[in-house]
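In: have a look at this fold, sequence not included:
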């Protein structure tokens, strides 16, 4: 799976990491629905950190189609809300 973090680049992750990312995505969705700004910041950072930690960065000149696009770390709660599907940032 190729994941893009807006403003940073792309990472290649094994599909086996999807479970961990989806758990963080569920937490993020709950915090957004509850208006928990601090929790949102913490969990967004954890989600992006997991992508960086578990994935292999692609070269800056690589233009692979991203299967998942995540917001930049400085994105506001409202900006991320606009990116959401019914199931959060990560489908499934």
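Out: Sure, I can see it. Remember, it's a predicted structure, so these values are computed and weren't measured experimentally. Numbering: from 1, shown residues only.
In: can we go C-alpha only for contacts and neighbour counts from here?
Out: OK.
In: ok now the longest helix along the chain, how far from the chain's centre?
Out: In the chain, with assignment by DSSP state H, the single longest helix is helix 37-54. In terms of C-alpha atoms, centre = their mean, to the nearest Å, the centre of helix 37-54 is set 8 Å apart from its chain centre.
In: against that first model, consider the following:
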């Protein structure tokens, strides 16, 4: 799966890591829904760090179609709320 972090680039991520990422995504969804800004900041950072750690960066000149787009680390709670679906940022 190709994941884009807005403002950073793309990483190739093995689908086997989705379970771990979905746990963080579920937590992020709860924090956005409750308006927990501090928890949101912490969990968004953890989610993006996990994607960076588990994924393999693609070259900057690579233009692969992204199956998943994640917000930038400095995205606001409201911006992320607009990106969310019923499943959160990560489907499944």
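Out: Yep, that arrived. Note that this is a predicted model, so its numbers are computed, not measured.
In: list the TM-score for the superposed pair.
Out: Once superposed, the chains reach a TM-score of 0.98 (TM-score structural alignment, normalised by the length of the first structure), with 92 aligned residues with a C-alpha RMSD of 0.4 Å.
In: ok, then the element right after the longest helix of the first structure?
Out: Using DSSP states H and E, the helix or strand that follows helix 37-54 of the first structure in sequence is strand 56-57.
In: chain center to that next one: distance?
Out: Distance, centroid of strand 56-57 of the first structure to centroid of chain: 15 Å (C-alpha atoms, centre = their mean).
In: with the second structure overlaid, how far apart is the following helix or strand past it on average?
Out: Under the assignment DSSP H and E, the closest C-terminal helix or strand after strand 56-57 of the first structure is strand 68-70. Compared with the second structure after fitting, strand 68-70 of the first structure deviates on average by 0.2 Å (mean C-alpha distance after the TM-score superposition for the first structure).
In: read off where the helix or strand following strand 68-70 of the first structure ends up in the second structure.
Out: Later in the chain than strand 68-70 of the first structure, the nearest helix or strand by DSSP H and E is helix 77-83. Mapped onto the second structure using TM-score structural alignment, helix 77-83 of the first structure covers residues 77-83.
In: who touches the matching stretch?
Out: 32-33, 35, 37, 40, 71, 89 (C-alpha atoms under 8 Å, 6 or more residues apart in numbering).
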